[in-house]
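In: Compute the structure for the input listed below.
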Amino acid sequence: MQTAEIKRRFLAHFAAHGHTVVPSAPLPAISDPNLLFINAGMVQFVPFFLGQRTPPYATAASVQKCIRTPDIDEVGKTSRHGTFFQMNGNFSFGDYFKADAIRLAWELSTKPVADGGFGLDPEKIWATVYLDDDEAYALWRGIGLPESRIVRRGKKDNFWSMGIPGPAGPCSELYYDRGPAYGPDGGPEVDEDRYLEFWNLVFMQHEITDVTSKEDFTIVGDLPKQNIDTGMGLERMASILQGVDNLYEIDEVRPILARAAELTGKVYGKQSGHAASESHADDVRLRVIADHVRTALMLIGDGVTPSNEGRGYVLRRIMRRAIRAMRLLGWHDRALPELLPIARDCMSPSYPELAADFERISQIAYGEEDTFLGTLRAGTTILDTAIADTKSSGGAQLSGAKAFQLHDTYGFPIDLTLEIAAEQGLAVDADGFRALMAEQRARAKADAKARKTGHADLSQYRAVLDANGPTTWLAYETLETESKVLAVLPGAGDIVTVFLDRTPFYAESGGQDSDAGLLTGPNLKAEIIDVQRPVKGLIAHAVRILDGTITTGDTVHAAVDPEWRTGARQAHSGTHIVHAALRHVLGPTALQSGSYNRPGYLRLDFAWRGGLSDATRSEVEEVANLAIRRDLPVGVRYVPLDQARAEGALALFGETYDDTVRVVEIGGDWSRELCGGTHVDRSAQIGSLAVTGESSVGAGQRRIEAVTGIEAFRYLARERDLVGRLAAQLKSRPEELPDRVAALLARMKQVEKEAETLRDRLVDLDAEDFAANAVDVDGIAYVGVTTTGDGKRLAEKVRQRLGNRPGVIGVIAGAGIVVTVTPAAAERGLSAAGLIKQLLAGRGGGNDAFAQGRATGDPADLLVRLRDLTRTA
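Out: Modelled structure (predicted):
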């Protein structure tokens, strides 16, 4: 049974039993500050379980895309570790409980394939329950499971919590016996390879506190409502139903692995036995490739782009591990153009949007691979230099600091550093590297901890919402309201958070900054400095009190600054117009991946490889302004999400949308996007638009910036004034400025070249004079001088002038000293590095021919001591 069919059957089974089918949330966990990615099927339902939001349905079912990366280094080493996986789940929010959860799971698992089930052999299914969960035990006995196949286990295995105070409860896990070929008899406690867990039923019935670990907490009572949260691993069920060993061999993964093996000439699983295959180095690398390429496809598909922080860093690391694994298997060409289309074909039956959006996805992926291949070349050069310096100084070990720098700054893999160093006969200070990595992880954890607000932080907002109901939000209808103050939460200094029964203020969302304005009353004057939606349905106003006080129950006049809103509308509509102009000029793959706009300013990130030429940038700007000049109508419609997508409305990657969405159209289908922002009524109201910059924000990602309205006029006026002043200074007409400036630059380069030639000649004359007047020190020609020029260059010139004579040259330039010896002196045992270390008490460095360090003390004294060292050497 194909994986897509397993997914379809799961959702159909629960839909037939009254569950609402909920689409998977995007992989980036945008709504949860504690997570980078969705890592479990229940994450999007957490606010319902915690009571922060009222669920719109009593029961639900979903197949959630998930990412787990804490054990990324273990991927491929066993059959259990993978980064991307899919979790089938059914959920009850105070509706059914244990009996129905167990019945529904058993029915789907054992129902014949012909009847829409999975057709598992009931005689091969085992169940585990929590130690004292006699109710679950009895229910499984009632289903027909014998006592011999029901196992009681402790908190570590069969008690679930989120790791924080809140809901928790016992769980029951289902295992499938894959037979003696996979391990010994005896059930899950004996061998969890043979007995493969495929479904976990969580009975959320308790409230816990004093949580210090998974097994250390206090149960303070039962929840007001009992909930169900289940998770059935889609990949695990696929491996069972497809009769394969592990997740790497199912239909959504194996073709990627097979193509990698074909390209590299490797044979997967060539050693006998499951354990042997897992430990074979080539098999591990092939598994890494298959897993990581699929994961990269899914992450980019959900709007993540490679970068050096956060989600983008995880994606970059995953992609580079896959590319590196291909190189270790002997493939040195571009790998992703060979592998990513295979992953697309594997996953598009379940996620057809991947095929529709593949051109954008592939552009980002291939651009990142090209960048990394350049990194490998640059890193190899840096590593070669470090190895040469280590060997020339007599060292046998590359420092951990250098290995960490290569890894952290240049993205150069540590395993490649180890491999290349070993080829050159050097070890690497692995302990030092690991210590620096540990420090980095500690900093990252501290940062993550600092970012964690915890779900409990929302309780104060939830209390306001529960007590007063949702805010009546009128930002689309009016700029002013008479409002009642529902609650005031204290803040820092003169800033408080205010909740109103109705508000005209736009809350920051969809890339648009929040409104500015005033709250006024008989005894109040306060400015709005921020507006947010901390929980769905509630608007929170950050307010700075300018005069008077504000208390619950007050009636206030809420007024948006009309100039602010006008500028915001111009900028947001301008963002849509720039997006449409980019797609008009560059093609449909130039899709927005993020945006930000405030009054008079906008920026838009989009998928594209390579910078835009001046001509292309000008064309985008012209297309945008022509659309503004045409005075296109701007319309808003509310339609079902499926209808909006069918009509070609563009959505922002990574965003979650309700079933009914707001579609903003400019000129009908000229620009059609899902958007919750405020907009002008007709495009001409934008005034004008000027592109101010275009830059890279990551591999395959560009950023365009622009100003609109009065800010565009001011920008163009400044540009005009600047051109006018330059033209006056250069005594040229404005249109002649480019040629005039180019001529001046060419002349400057010529003058610099002539000056450099003159400097070289002067150094040559000095070097000739110094060499001719070298002091004889026991048969060694010694030259010790100071200079205001380039000490290294002068030392090298003197060395050349000494020719075949044994000689030592010391040159002090500023705060640095350079020491070099001629080949004839080196044959006598003189070493530049040795001399400078003696001279500077161990400081300084270099090789036998050339060394340098910091000149401390009197320069004349240093040169005399160098002469004496030459004699004693």
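In: Every contact and neighbour count from this point should use C-alpha atoms.
Out: Fine.
In: Return the residues in contact with residue 767.
Out: 794, 795, 797, 798, 801 (C-alpha atoms under 8 Å, 6 or more residues apart in numbering).
In: if we go to 6 Å?
Out: By C-alpha atoms under 6 Å, 6 or more residues apart in numbering, the residues touching residue 767 are 797, 798.
In: what's the answer for residue 695, then?
Out: Shown in contact with residue 695 (C-alpha under 6 Å, 6+ apart): 702, 703.
In: That one: helix or strand, and which one exactly?
Out: In this assignment (DSSP states H and E), residue 695 forms part of strand 689-698.
In: Which strands or helices does whichever helix or strand comes after that strand pack on?
Out: Downstream of strand 689-698, the first helix or strand assigned by DSSP H and E is strand 701-708. Under the contact criterion of 3 or more C-alpha pairs under 6 Å, 6 or more residues apart in numbering; DSSP states H and E, strand 701-708 touches strand 601-607, strand 689-698.
In: Could you also give me the structure for this second sequence? I'd like to compare it with the first:
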Amino acid sequence: MRTAEIKRRYLAHFEAHGHAVVPSAPLPAVGDPNLLFVAAGMVQFVPYFLGQQTPPYATATSVQKCIRTPDIDEVGKTSRHGTFFQMNGNFSFGDYFKADAIPLAWELSTKPIDQGGFGLDPERIWATVYLDDDEAIDIWKRTGLPADRIVRRGRSDNFWSMGIPGPAGPCSELYYDRGPAYGAEGGPEVDEDRYLEFWNLVFMQYEIADVVSKEDFRIVGDLPARNIDTGMGLERMASLLQGVDNLYEIDEVRPILSRAAELTGKTYGVHSGPAAAQSHPDDVRLRVIADHVRTALMLIGDGVTPANEGRGYVLRRIMRRAIRAMRLLGWHGRALPELLPVARDCMAPSYPELAKEFDRIEQTAYGEEETFLGTLRAGTTILDTAIAETRAAGRSAITGEKAFQLHDTYGFPIDLTLEIADEQGLDVDADGFRALMAEQRARAKARKTGHADLSAYRTVLDAHGPTDWLAYETLETESRVLAVWGAGEIVTVALDRSPFYAESGGQDSDAGLLTGPNLRAEVIDVQRPIKNLIAHTVRILDGTIAVGDTVHAQVDPEWRTGARQAHSGTHVVHAALRQVLGPGALQSGSYNRPGYLRLDFAWRGGLSDATRSEVEEVANLAIRRDLPVGVRYLPLDQARAEGALALFGETYDETVRVVEIGGDWSRELCGGTHVDRSAQIGSLAITGEQSVGAGQRRIEAVTGIEAFRYLARERDLVGRLAAQLKARPEELPERVTALLARMKQVEREAGDLRDRILDLDVAEYTAGALDLGGITYVGVTTTGDGRKLAEKVRDRFGNRPAVIGVIAGSGAVVATTPAAAERGLSAADLVKQLLSGRGGGNDAFAQGKATGSPAELLTRLRDLVAAA
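Out: All right, here's what the predicted structure looks like:
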């Protein structure tokens, strides 16, 4: 039974029992600061379990995409660890509990396949329960499971939580006996390879806190209602129903592994039995490749892009581990173009959007591989040297300084340094590396902010509450000074209310003034160093500022106008890119200030002049249409459902600000300031387009009066060129093309003339050759190309033994004919003797830096030839 069919049957079973079918949440966890990725099927339902929100349904079912990375280094070493997996779940929010959850799981597991079930043999199913959960034991017995196949287990096995504060509860797990070929008899406590866990029923009734470990936590109390959270591992069930040993052999994974084996010439699985640890290096690497390529596909599909921190770093790490594993297996070509399409074909039956968006996915993936291969070449050479030096010094660990240099200078990630060092039997001073990284971050933070430390900000926030931030409503406020940090001309100020936009979402901060009876200060930067507090960096122009002062805060209206034009222009360019290039051209970053914008987007290869012009035209047509620009505040799920574009990797609140231009023509989550109608942008001119990384392009543009000035400069330049060339503006391309062609012709003619002159010189030098005991010698000086002259003179002597020496400026060149080499005369040896060991080359040609008199050098070379 294919994995997609298992998924379909699961959802159909619970939908038939009244459960609402809920789509999988995206892999990037939203709204939970403790999680990078969704790691369990119940994550999107946590607010319902905690009673923080009212669920729109009493019961639900889903198949949730999940990522778990804490044990990423164990992936491939066993047949059970994987980073990406799918969790089938059914949930009750205060509706049913154990008495219904247990029979529902039993029914689907044992119901015959031709009746829509999974057809597992009930005689081979075991259950575990929490130590004192007599209720669950009684229900299992009534369901039909005999007492001798029900096992009591402790907290580490049968008490479930996410590993962080939140909902939790005792659980009951289902295991399937795969038979004596997989291990010893006796149930899950004896052998969890033979007895494979496939379903976990969590009876969620507590809230926990102070989580130290799986067994060390504090139960805060009961949840508002008793809930059910069950999880059936989709990959586990697929391995059972497809009759394979593990998750690497199911239909969604094995084709990737097989393709990797085919490319590298390896044979998978010949080194270990079905129930063994399977730790042969070749098998481990093939499993790493299969798991990581599939995981990368799913992450990029959900909008994650490679980066140096957060979710993007996890993606970058797993991609690089897969690419390096292929190289260690002997494949030195591009790996992902061979493997990612296989993963797409495996996963598309369950997730058809992967096929629709594969252009975008492959651009991101292939660009990252291209970048990493360059990093790998440079960094591995340096690391190999470091390993050799470490061993030569008798040390067992690479220094933190060397690991930091590899990371900081060569972009070589620390996890790869650790991995390669481990393969070589060495440690790495990870503590020293982390200390150097912390110092670097501290310096960068100090350079960037120039603000007080965070504790000082928190003190103000705790004492006075959040800044009354009015940037959307007004350009000026009467404000009270709450705190002043620093002394001298430039200080940082906190106000009780502020009209200034704080730098965020790619938009630069506002400029303006703070004024009072004894104050005139220029606002030069505005930041939000901690949530809900605005910090203003100001330059004191006149007077003083002190806590308790009342000041007039005034945003520069021209600055704000330009900023609004640029930020709305960014949205317009983004929409135009997607209209021209397709939905794969997703924004990955932006920056805008008054009159200027830049937008980074996912794309491989530069844009042609025609494409760039088309994007610019689409943007300006939208501006000319005077589209309405509106702002709505919506629940995050509703905003996504309506197609609002979010910057992946960003964390958003449950209620988000949606900026729309022309309704659904452009709809994005955004906290910036914008024009009221698109025509207020004025005009937009694209000024540049370039690469800023693997699979990433950047467009720069100007808006409003800056666009006018840019076009005016272009017009002036064209006018001056036209005047100089005595041509109309429209004739300039043809005239410049003709001029370039003429320049090339002149250069060719000049080159021909130089060659003719050189031929005359060669004839003269050849005629003046010396015979030194049967070896012809020519020594000359020149101000031209010494190498070319030496080669031309040498060619004149054909099969005769000859040595030619040329001093050209500060360089010495020696050339020999093959016949001279047969007589034992090597150009490389002669150069080294001539230049006291410096210089290099081969028997036929060598050169080096000359010092001393040209005449003396040529005389010495003549003597060396004569003595040979």
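In: burial of residue 578 of structure 1, as a residue count?
Out: By other C-alpha atoms under 10 Å, 29 other residues sit near residue 578 of structure 1.
In: Quick check: whatever residue of structure 2 lines up with it vs residue 360 of structure 2, distance?
Out: Alignment note: residue 578 of structure 1 maps to residue 573 in structure 2; criterion TM-score structural alignment. Between residue 573 of structure 2 and residue 360 of structure 2 the distance, using C-alpha to C-alpha, to the nearest Å, works out to 18 Å.
In: re earlier: check the gap between the match of residue 578 of structure 1 and residue 246 of structure 2 for me.
Out: As judged by C-alpha to C-alpha, residue 573 of structure 2 and residue 246 of structure 2 stand 48 Å apart.
In: Residue 259 of structure 2 too?
Out: 18 Å.
In: which one of these two has more residues nearby?
Out: Between residue 259 of structure 2 and residue 246, counting by other C-alpha under 10 Å, residue 246 is the more crowded of the two (23 against 16).
In: check contacts around the aligned partner of the more buried one in structure 1.
Out: Correspondence of residue 246 of structure 2 to structure 1, assessed by TM-score structural alignment: residue 246. Going by C-alpha under 6 Å, 6+ apart, residue 246 of structure 1 touches 79, 239.
In: now the strands: where do they sit in the stretch 151-300 of structure 2?
Out: In the stretch 151-300 of structure 2, the strands defined using DSSP state E, counting those that start in this stretch lie at 159-160, 166-177, 195-209, 218-233.
In: Nearest to residue 335 of structure 2, out of those?
Out: Nearest of the strands of the stretch 151-300 of structure 2 to residue 335 of structure 2, taken as C-alpha to C-alpha: strand 218-233 at 29.2 Å.
In: which stretches of the stretch 451-600 of structure 1 form strands?
Out: Using DSSP E, counting those that start in this stretch, strands in the stretch 451-600 of structure 1 cover 472-473, 480-490, 495-500, 502-503, 517-521, 524-532, 540-548, 555-560, 592-598.
In: For residue 13 of structure 1, which of those is the nearest?
Out: Among these, the nearest to residue 13 of structure 1 by C-alpha to C-alpha is strand 592-598 (35.6 Å).
In: with structure 2 superposed, average distance for that closest one?
Out: Following the fit onto structure 2, the mean deviation recorded for strand 592-598 of structure 1 is 2.3 Å by mean C-alpha distance after the TM-score superposition for structure 1.
In: Over in structure 2, find the residue span that strand aligns onto.
Out: By TM-score structural alignment, strand 592-598 of structure 1 lines up with residues 587-593 in structure 2.
In: got the buried residues for the matching stretch?
Out: 587, 588, 589, 590, 591, 592, 593 (16 or more other C-alpha atoms under 10 Å).
In: quick check, nearest of those residues to residue 194 of structure 2?
Out: For those, the closest approach to residue 194 of structure 2 (C-alpha to C-alpha) belongs to residue 588, at 46.4 Å.
In: Report the contact partners of that closest one.
Out: With C-alpha under 6 Å, 6+ apart, residue 588 of structure 2 has these contacts: 600, 601.
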